[in-house]
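Visitor: Okay, sequence plus prediction incoming.
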Amino acid sequence: MLIGLFEKHPKILIECAIAERLRRMPEVELHPTLFNTPLIYGPEAACESMTALYREYIDTAAEADLPLLLTAPTWRLDPARIATADVPAGINSDAVNYLIGVRDDHAGASPVMVGALTGPRGDCYRPEEAPDTDTAERFHSTQIGELAYTAADFLLAQTLPAVKEALGIAKAMAKTDKPYFISFCTGTDGKVLDGTSLSEAMTGIDRAVPRPPLGYFVNCTHPGFITPNYPPGSLERLVGIQANGSSKDVTRLDASSETQADPVVDWAQAMSELHTTHNVSVLGGCCGTGLAHLKSLAQI
């Protein structure tokens, strides 16, 4: 069904920020290592605030008659972090089931697909912290195996700063029966934070795994970092972006105590240029984005 979605629709929406929006809400306290995931268990007001954000995105896609991809809040749910947090052992499957429930209770006529996230082992802005490929495959296999047994429609490894770790994750995901995507974090030069060009990173992983990803994303970056740095036709395997609202370097954004965002109209124009120049079909937001950003994407 997911492959058919890409074949049928030249534009697909994916959620904008969830955790970063929740961070600014007075009724919400994020977990120090698992962020918004434990909110699926409560408190009730905080859980409802998170659910309301997903519903906003579902409504926006339905109003535009566009398909939508949502991702369950499983980004940091590796065994090491779960072991040191006071949360149920089945939190990965619980998080996926939570979002499937939100989708099923609120979805309209437009298709909504639910994915399951995994993230880097270390700091997503520090490629030097990334494990080597074999270590990454071992480290991430437990969580990926748990997510593969859920009813998620796809897997997505997100905010990866180094190709060596991305390859290990891809090898683990290739062993499942789920379609999957790999998403890199890039610098202002459009390269993965470890210095690898996107075209080289995608080709290398495609050649090294028995079942390549359905496609590749970039996230926690800006479309203005990608479009001018690659000639048309060179990023055919890049299918999606979840872009920051700001065109500042990600390391500067990470050090900021306040939300940083360019005017929505400028952001949407940059996203439109990436969409048309490189045929990137899945469009959504990351840090500094919200409902206004998704609405702007629905209109381009």
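Guide: Thanks, I have the structure now.
Visitor: use CA for all of it now, contacts and neighbours both
Guide: Noted.
Visitor: How many residues are close by residue 189?
Guide: Residue 189 has 16 neighbouring residues, counting by other C-alpha atoms under 10 Å.
Visitor: Who's the closest spatial neighbour of it, skipping the chain neighbours?
Guide: Excluding the flanking residues, the one nearest residue 189 by C-alpha to C-alpha, 6 or more residues apart in numbering is residue 225, at 5.8 Å.
Visitor: List the buried residues for the host helix or strand of that neighbour?
Guide: For residue 225, the host element (DSSP states H and E) is helix 223-226. Residues 223-226 are the ones in helix 223-226 that count as buried (16 or more other C-alpha atoms under 10 Å).
Visitor: Same question for stretch 15-22.
Guide: 15-22.
Visitor: what comes into contact with the top helix by length along the chain?
Guide: What stands out as the longest helix in the chain, according to DSSP state H, is helix 44-64. Helix 44-64 has contacts (C-alpha atoms under 8 Å, 6 or more residues apart in numbering) with 13, 15-16, 18, 22, 27-29, 39-41, 67-68, 70, 102-103, 106-110, 112, 291, 294-295, 298-299.
Visitor: What of stretch 186-202?
Guide: With contacts defined as C-alpha under 8 Å, 6+ apart, stretch 186-202 is touched by 125-128, 161-163, 184-185, 216, 218-222, 224-226, 229, 234-235, 237, 249-250.
Visitor: re the thing from before, dump the buried residues of stretch 15-22 into CSV; add secondary structure as well.
Guide: As requested, the buried residues of stretch 15-22 are exported to CSV (DSSP: H, G, I helix; E, B strand; the rest coil):
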residue, secondary structure
15, coil
16, coil
17, coil
18, coil
19, helix
20, helix
21, helix
22, helix
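Visitor: picking that back up, among the contacts of stretch 186-202, which are located in helices?
Guide: Those of these lying in helices (DSSP H): 163, 224-226, 250.
Visitor: Next one: residue 47 from residue 106, what distance?
Guide: As judged by C-alpha to C-alpha, to the nearest Å, residue 47 and residue 106 stand 16 Å apart.
Visitor: Check it against this one:
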Amino acid sequence: MTRYRHQLPQLSNSLFITDGGLETTLIFHQGWDLPDFAAFDLLKHQTGYQALRQYFQSYAVLAQTYGMGLVLESATWRANPDWGTKLGYDRATLAEMNRRSIALLHQIRTEYETVRSPMVISGCLGPRGDGYIPSEAMTIGEAAVYHQDQITTFWEAGADLVTAMTMNYVEEAIGIVQAAQFTGMPVAISFTVETDGNLPTGQPLADAIAQVDAITDQGPAYYMINCAHPTHFEALLSRGEPWVGRIRGLRGNASAKSHAELNEATELDDGNPEELAQQYRDLREQLPHLTILGGCCGTDQRHIESICKACVPLVWTHFSSIGAWM
């Protein structure tokens, strides 16, 4: 069932989008109750399944419309043992939810993929603990064992890769990479950063990437940044240092607020879609290797469509300049 596991198309120069803030869209725009932000819980009934299906369909249509690739990220950010147990799932039923989530994405790809819009299926891993606070940190070995079952389930379900989102300390990221290497799955690591551009532990992003690469022999296919606003990290990426080339994806928040402020917020801050898109465009002009563009908290289809409109002209400008040079 897998299609791109051995040759990920997002590693080319082609532009890919991914979705926006799944959980904030479901909660604030569609009125769903997601206990502990667990979107996968909707897969237990038909109405929830249809809500997720319609959500992913909307981004597949965007990819078709703008002639871009799409990374379909499964609704499994909370589908690991700790969070699953809190919601009443045992090991077997949790594995079934992970399989259902990947199966849904296979259906979307079958219906919407075109030659111009390849669609890559990614099994999404979330942190064992809180996405913003690296409490009760695991060792590398503990993290590898902890995340192994979910990665194996994604492999068996035919996902093309796994993406670890909102990683807030380096040992968990390394453990995930080692578990993916053991399973034979490509893996992407997406770190979150605070307003100063550092991980919540205080570790500089450059040092975190260097540490993961050193211990795993450059195991990740690429890195991403998610759950942070571009103003929190754009200065770091603009320095032109070699490590920046390892970052291929951005999933920014709509809001420029800190993690602490977002945790206290009672209303959704959906920012300004056009402004966010322009910030993405500015980064893409400096760093054309940023080929995967999506959103995180507070973003929705409006933000991703604005990003499409802002960044697709850059692709055509790039190819036109190549044609003129040749």
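Guide: Yep, it's here. The model shown is predicted, which means the values in this text are computed figures rather than measured ones.
Visitor: sorry, back to before: tell me which helix or strand comes right after the longest helix of structure 1.
Guide: strand 68-72.
Visitor: Residues contacting the helix ranked longest in structure 2, please?
Guide: Counting by DSSP H, the longest helix found in structure 2 is helix 301-325. Contact with helix 301-325 of structure 2 is made by 15, 17, 19-20, 58-59, 62, 66, 272-274, 276-278, 280-281, 284-285, 293-295, as judged by C-alpha under 8 Å, 6+ apart.
Visitor: cool, stretch 89-101 of structure 2 as well?
Guide: Residues contacting stretch 89-101 of structure 2 (C-alpha under 8 Å, 6+ apart): 40-41, 43-44, 74-76, 79-81, 84, 150, 153-154, 157.
Visitor: just the buried members of these?
Guide: Here, 16+ other C-alpha under 10 Å leaves 40-41, 43, 74-76, 79-81, 84, 150, 153-154, 157 buried among the contacts of stretch 89-101 of structure 2.
Visitor: just to revisit the earlier point, give the aligned range of the helix holding residue 225 of structure 1 in structure 2.
Guide: Per TM-score structural alignment, the counterpart of helix 223-226 of structure 1 in structure 2 is residues 230-233.
Visitor: cool, stretch 131-144 of structure 1 as well?
Guide: Using TM-score structural alignment, stretch 131-144 of structure 1 pairs with 138-151 in structure 2.
Visitor: returning to that earlier point: angle of the longest helix of structure 2 against helix 46-66?
Guide: Orientation check (axes from the mean of the first three to the mean of the last three C-alpha atoms, to 10 degrees): helix 301-325 of structure 2 against helix 46-66 gives 30 degrees.
Visitor: can you give me the helices for the stretch 51-200 of structure 2?
Guide: 81-86, 91-112, 140-157, 170-183 (DSSP state H, counting those that start in this stretch).
Visitor: ok, which stretches of the stretch 201-300 of structure 1 are strands?
Guide: Ranges of strands within the stretch 201-300 of structure 1 are 215-221, 238-243, 282-285, based on DSSP state E, counting those that start in this stretch.
Visitor: would TSV of those strands with mean neighbour count be doable?
Guide: What follows is those, written out as TSV (neighbours: other C-alpha atoms under 10 Å):
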stretch	mean neighbour count
strand 215-221	24
strand 238-243	26
strand 282-285	26
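Visitor: I'd like those written out as CSV, with distance to residue 194 of structure 1 added.
Guide: What follows is the strands of the stretch 201-300 of structure 1, written out as CSV (distance: least, C-alpha to C-alpha, whole Å):
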stretch, distance to residue 194 of structure 1
strand 215-221, 14
strand 238-243, 18
strand 282-285, 22
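Visitor: Could you point out which of those sits nearest residue 256 of structure 1?
Guide: strand 215-221 (14.3 Å; C-alpha to C-alpha).
Visitor: now the closest one against strand 238-243, angle please.
Guide: 20 degrees.
Visitor: Superpose on structure 2 and give me the mean offset of strand 215-221 of structure 1.
Guide: After superposition onto structure 2, the mean distance of strand 215-221 of structure 1 to its aligned counterpart is 0.5 Å, using mean C-alpha distance after the TM-score superposition for structure 1.
Visitor: Does anything pack onto that strand? Which helices or strands?
Guide: Counting contacts by 3 or more C-alpha pairs under 8 Å, 6 or more residues apart in numbering; DSSP states H and E, strand 215-221 of structure 1 packs against strand 154-160, strand 180-184, strand 238-243.
Visitor: Redo those strands as CSV? Include distance to residue 117 of structure 1.
Guide: Output for these, formatted as CSV (distance: least, C-alpha to C-alpha, whole Å):
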stretch, distance to residue 117 of structure 1
strand 154-160, 5
strand 180-184, 10
strand 238-243, 13
